[in-house]
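> How does the following fold in three dimensions:
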Amino acid sequence: MSTSIASRLKLVGAVAIAFACGLVFASGFDLTPFGYAQQARGLVRPASDVKAYTPPANVESLNASFVGIAEQVTPAVVSIEAERSEPRRVQRSPQRRQAPPGLEDFFQQFDPRQQEPMQSSGSGFIVSADGYILTNNHVVANFDRLRVRLTDNREFKARLIGRDSTTDVAVIKIDGASGLPVAALGSDDQTRVGEWVLAIGNPLGLEHTVTAGIISAKGRGTSDIDVLRNQYAISDFIQTDAAINPGNSGGPLVNIRGEVVGINSAIATRTGYYQGYGFAIPISLARDVMNDLIKHGRIRRAVIGVSISEVTAAVAAAAKLPEVSGVLVGGYTSDDSPARKAGLQEGDIILKADGKPAARVGALQRIIRSHEPGEVVELEVFRYGQRKTFKVKLAEAPSEPTQLASADRGDDDSAPSRGGTNASKLGITVEPVSAEFARQARVPEERRGLRVVDVDPQGTARQQFVPNGIDIIVEVIYPAPRRAIRTTDDLQGVLSKVRDGEYVSLLVYNAQTQSTRVVSLKVGAE
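Down below sits the predicted model:
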């Protein structure tokens, strides 16, 4: 038995030695060269009878258009480097306390508690041969030194002409330059959803990058992209799926004719990088801001003096408006608001301005910004079943609106008690504003109504109120007549006369932002 095993082992050993010797012999004659699977020695001879695909003429034309646009516009796109000598902290803003889960990194750029960087970079584009450049406010704001680099690697010092935080537009200038390449400015009014666009800029340090996409939507508001803005902010962004990343800010969004239709400004992301959606400031707005900054050194923006928001299905139903369209008046921006003087009220829905439809916030803002302060506009308004017309003399908006500091509420009696009275028809729990809370939150006497201290997560109000006692119900606007709400009996008295399925409109004061809005709810709905 052992002799048989030994014989087999000798045979196996002999075969292995023979195989190894064969490999050595073959490699010596270069018959079996060692290498990676993807490597090949010598030249590969392609088959001569295989023809390349010939795309349709329209595809070739589109390809040529992209190439031509890139070659024409890219020389006018610049890289901007901004520096500051000393670190700076900005004032704390009450408008955002916590970022949604997964968005903490993205919102750090808006967190005033964070120390601002001493360096920043972005993009811009030249709009005049003598060196005027359009870019974003957030690229150059609060920096001491600006340097601009062109595609031919020439570098220039630049100075700030002016900037506007409400539109995120800034103008800088290269001094002593002439004959610079210029980007042609188009008209975003004529652009349509679905049109091709190119985004050009310097994302992630990759200079002069060109990406392509389409216009995905127009008239996007600040609430759509969740960017921190003040009460005078313009809500009229162009949405695109052309890739936009950090560093693209300030670069042009260009149509198929090589005309700039927007300034790339923001992205919707959970990572801080491109995830499919980018937003650009319409060039018509940017052009107006630029002209004001160059001519006056500041923005002269006409306003009607109200806080506004989009009309929802609930708002339209409560107002008995046949279609879900228009702009909801949520409150006044000041005691001397032009709209207030003209007779507009909270809860009114603006349908037209100057005879032109105002279907969305962005549409109304476009109409108003075409006027100068002091001019008069006619507003057509829908007020709970009635159409009314008002003539409003426009005021000038402050160039840098003041942000109100939040009160330090601590952990004392100002915190909601979680007791209160359950307004079950609305799915909320309310309690009167205490003297302590009113003092700490600086709540005006006329705003001391009922604090919303809890919200039913399954109720209709779950997306309308902040359940931490910051929202205060101060008036019932509808059903008529309007009446102030000071006690739980006041609210229950109104609700007792409203049947399930009907709507109620409330004027709500936010103690944190010190502003009002209108909330419309379906009573007794699940």
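
> only C-alpha atoms for contact and neighbour calcs from this point on.
Fine.

> check contacts around residue 262.
Applying CA atoms under 8 Å, 6 or more residues apart in numbering, we find residue 262 in contact with 188, 238, 252, 253, 254, 280, 281, 282, 283, 286.

> Export these as TSV, with columns for distance to residue 503, secondary structure and neighbour count.
Below are the contacts of residue 262 laid out as TSV (distance: CA to CA, whole Å; DSSP: H, G, I helix; E, B strand; the rest coil; neighbours: other CA atoms under 10 Å):
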residue	distance to residue 503	secondary structure	neighbour count
188	39	helix	19
238	34	strand	27
252	46	strand	34
253	43	strand	30
254	46	strand	26
280	37	strand	26
281	37	strand	29
282	37	strand	24
283	40	helix	23
286	41	helix	23
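
> what's near enough to touch residue 22?
Listed by CA under 8 Å, 6+ apart, residue 22 has no contact partners.

> what do you get for residue 314?
Contact partners of residue 314, counting by CA under 8 Å, 6+ apart, are 503, 520, 521, 522.

> I'd assumed it was in a helix, is it?
Yes: read with DSSP: H, G, I helix; E, B strand; the rest coil, residue 314 is one of the residues of a helix.

> what comes up buried for stretch 318-330?
318, 319, 321, 324, 325, 326, 327, 328, 329, 330 (16 or more other CA atoms under 10 Å).

> Now, these that are in strands?
Mapping the buried residues of stretch 318-330 onto strands (DSSP state E) picks out 327, 328, 329, 330.

> where's the second one relative to residue 386, distance?
According to CA to CA, to the nearest Å, residue 328 stands 15 Å off from residue 386.

> gap between the closest residue to residue 385 other than its chain neighbours and residue 380?
The shortest distance from residue 385 to any residue other than its chain neighbours is 5.5 Å, reached at residue 320 (CA to CA, 6 or more residues apart in numbering). When CA to CA is applied, the distance between residue 320 and residue 380 equals 16 Å.

> got it, and residue 10?
Residue 10 is 104 Å from residue 380, where distance means CA to CA.

> Residue 162 now?
To residue 380, residue 162 is 35 Å away according to CA to CA.

> Show me the residue at the heart of this structure, geometrically.
residue 225 (3.6 Å; CA atoms, centre = their mean).

> Could you also give me the structure for this second sequence? I'd like to compare it with the first:
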Amino acid sequence: MKETIKKFLPYVAVGVLSGATVFGGIELTKEQNTASDTGYFSTVKDPQTQFVGMNMSGLGEDFTKAAKMTVPAVVTIKNYTNRTAGRSTEQDIFDYFFGNPRPQQRQKPDNMPSGMGSGVIISPDGYIISNNHVVAGANKLEVVLSNKKTYVATLVGTDPNTDISLLKIDEKGLPYLNFANSDLVEVGQWVLAVGNPLGLNSTATAGIISAKGRGIGILAQGSASNPIESFIQTDAAINMGNSGGALVNTNGDLIGINSAIASTTGYYQGYGFAVPSNLARKIVEDIKKFGIVQRGFLGVTSLDLSDAQQVSQYNQQFKANIKPGIGMYIRDVADNSGAEDAGLRSGDVITKIDNVTVSDFADLSLAVGSKRPGDAVNVTFLRNGKESTVRVVLKDQKGNTKVRTKADLTVSEKIGAEFQPLNESFKTRYGLNSGVLARGVVEGGEIAKIGIVDNYIVMEINGKPVNSQKDVDKILDGYTGNVQVKYVDEYGRIYTQGFKMPN
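From the prediction side, this is the model:
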């Protein structure tokens, strides 16, 4: 027996020594880096691939720096909305003619927000950028800093076409983020998303840029009339509540405003989308300087050749023979537009704007939509297989090359809705002496805030009957006081609500 033990003693000793070495190595690694327990590979110049091990301190320091800069500059935004507050039902006249009645939803208490999102402080004097959908319809907006200090914010302006909003709080010396040049962002670049997802304040998640120039069709589903979608796509985890938060590079510079996710569940599944910082910056500069967003247009309707299904449908509808490919096929050119002035015509294929390749609609909408009326762009196009370039001076939708201010807005633009006359047979049938149908109600606009949506009937404004858009314009053009609106909802209930006429 003793001989047997002696025989195995060398192996036991080696085993104990090996175990001690491994244990010591693990403990040493823990001391060197407690931030990560995952190895990664790195390619070096020699050119061999080496196992770096568990030391990710360089990467950790980069994210630590970005997080320290970003978290204090990202805020929580609480949206207090109560669409039915203060409405008094006068009578039910249409006997549910708009459709079957729905059960009344229980209203939230006045001290409970209807929704919450995120925002980014972009100047030390309290300007905050967020999403339009975060602030839409708010009666009150409350901003909570990372240090828990709370403010009531002023909504300076919004733009549904880019899903950007600008708020202001009364404070100085605030931490803020600088805008980076989002045109320089590259696929594969490390990024950090910071916001307040699912009620978890000051949450940072890391990922990479997965793609650029993504159009996902989400803005067209809302109140955007001319959406600009050229999102930065990232796999950094983004959930409900992250909207309006920051997407930053490893230096802590702002490269995007987190806006949306692609998900079948409503929660993170690996696809998040952010408005590029260059576009977001242009929008807030317009709002601060002019009070409204300045938008340039080429003046064309186009077909995205990169969308084979769209091309096929077009060919079937118009019995055409257009081939899928790269670029934007011009279907029509608007009268008195910059495109018409420059000689562009139906059948041309736009391939570049200012020497930047236009592969699809997202590229075109960003390249043109980020410009102002009066700006000029160089448009490269194909005509009968030959490439040409022309200089196009952009105009607004009314054919003007000059920028507009709030004072230049129409009544409909100021209150966020247009109005269509009711036909006489409708009035007779339902016993109405007056009324106009609300159309194109803008989310977050004054009309929307008092509970009116598309197809509601406005009967009176400031006690005066209205039967056309001209009637509405006559009452409100130049008016600066409180506005009283009497209207009918989808169940035939009549309400009277008011708002302050925007300057």
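
> which one of the buried residues of stretch 318-330 of structure 1 sits closest to residue 422 of structure 1?
Of all those, the one with the least separation from residue 422 of structure 1 (CA to CA) is residue 318, at 22.4 Å.

> residue boundaries of the strands in the stretch 251-400 of structure 1?
Secondary structure of the stretch 251-400 of structure 1, counting by DSSP state E, counting those that start in this stretch: strands at 252-255, 259-268, 277-282, 302-303, 306-310, 327-332, 349-353, 356-357, 376-383, 386-393, 395-396.

> give the contact list for the equivalent of residue 62 of structure 2 over in structure 1.
If you follow residue 62 of structure 2 across to structure 1 using TM-score structural alignment, you land on residue 65. Counting by CA under 8 Å, 6+ apart, residue 65 of structure 1 touches residue 256.

> check which helix or strand covers residue 65 of structure 1.
Secondary-structure element containing residue 65 of structure 1, defined by DSSP states H and E: helix 57-73.

> Where in structure 1 does stretch 191-205 of structure 2 fall?
Alignment note (TM-score structural alignment): stretch 191-205 of structure 2 is matched to residues 197-211 of structure 1.

> Kindly report the same for stretch 276-287 of structure 2.
In the comparison with structure 1, stretch 276-287 of structure 2 aligns to the range 282-293 (TM-score structural alignment).

> Give me the mean deviation of the matching stretch from structure 2.
Once the two structures are superposed, the average separation between stretch 282-293 of structure 1 and the matching residues of structure 2 is 0.4 Å (mean CA distance after the TM-score superposition for structure 1).

> Pull out the buried positions in that stretch.
282, 283, 284, 285, 286, 287, 289, 290, 292, 293.

> what does stretch 256-275 of structure 1 give?
By neighbour count, and taking 16+ other CA under 10 Å as the criterion, the buried residues in stretch 256-275 of structure 1 are 258-270, 272-274.

> Leaving out sequence neighbours, find the closest residue to residue 235 of structure 1.
Here the nearest residue to residue 235 of structure 1 in space, its sequence neighbours aside, is residue 221; by CA to CA, 6+ apart that works out to 4.1 Å.

> Need the counterpart of that neighbour in structure 2.
Under the alignment defined by TM-score structural alignment, residue 221 of structure 1 is paired with residue 215 of structure 2.

> tell me the contacts of its match?
Shown in contact with residue 215 of structure 2 (CA under 8 Å, 6+ apart): 229, 230, 231, 361, 362.

> if I look at it, how far off is residue 162 of structure 2?
12 Å.

> overlap in contacts of these two?
residue 229.

> Can you name every helix or strand that the longest strand anywhere in structure 2 contacts?
Ranked by residue count under DSSP E, the longest strand found in structure 2 is strand 203-214. If contacts are counted by 3 or more CA pairs under 8 Å, 6 or more residues apart in numbering; DSSP states H and E, strand 203-214 of structure 2 sits against strand 190-195, strand 231-234, helix 361-369.

> mean shift of that strand relative to structure 1?
For strand 203-214 of structure 2, the mean deviation from structure 1 after alignment is 0.6 Å (mean CA distance after the TM-score superposition for structure 1).

> Could you give me the buried positions within that strand?
Per 16+ other CA under 10 Å, strand 203-214 of structure 2 contains these buried residues: 203, 204, 205, 206, 207, 208, 209, 210, 211, 212, 213, 214.

> Quick check: the fifth one vs residue 199 of structure 2, distance?
Think residue 207 of structure 2. With the distance defined as CA to CA, residue 207 of structure 2 ends up 21 Å from residue 199 of structure 2.

> sorry, back to before: and which of the contacts of residue 314 of structure 1 is nearest to residue 366 of structure 1?
Of all those, the one with the least separation from residue 366 of structure 1 (CA to CA) is residue 520, at 26.4 Å.

> which residues in structure 1 form helices?
Applying DSSP state H to structure 1 gives helices spanning 2-28, 57-73, 104-107, 137-140, 222-225, 283-296, 313-319, 338-342, 361-369, 435-441, 488-495.

> corresponding residues in structure 2 for the last one?
Right, the one you point to is helix 488-495 of structure 1. Mapped onto structure 2 using TM-score structural alignment, helix 488-495 of structure 1 covers no residues at all.

> thinking again about what came up before, just the contacts of residue 262 of structure 1 now: which is nearest residue 50 of structure 1?
Relative to residue 50 of structure 1, the closest of these is residue 254; by CA to CA it sits at 38.0 Å.

> Pretty sure that closest one sits against residue 191.
No: taking contact to mean CA atoms under 8 Å, the distance of 10.7 Å between residue 254 of structure 1 and residue 191 leaves them out of contact.

> shared neighbours, these two?
Among the neighbours of residue 254 of structure 1, those also in contact with residue 191 (CA under 8 Å, 6+ apart) are residue 261.

> Residue 242 of structure 1 matches what in structure 2?
Pairing criterion TM-score structural alignment: the partner of residue 242 of structure 1 within structure 2 is identified as residue 236.

> got the contact list for its match?
Residue 236 of structure 2 makes contact with 191, 192, 193, 205, 206, 207, 208, 270, 271, 272 under the criterion CA under 8 Å, 6+ apart.

> Apply 6 Å and report the result again.
When contacts are counted by CA atoms under 6 Å, 6 or more residues apart in numbering, residue 236 of structure 2 touches 205, 206, 207.

> Then residue 279 of structure 2?
If a contact means CA under 6 Å, 6+ apart, then residue 279 of structure 2 has residue 370 as its contacts.

> Could you check how far residue 383 of structure 1 is from residue 315 of structure 1?
11 Å.

> which one of the two has more residues nearby?
residue 315 (25 against 18; other CA atoms under 10 Å).
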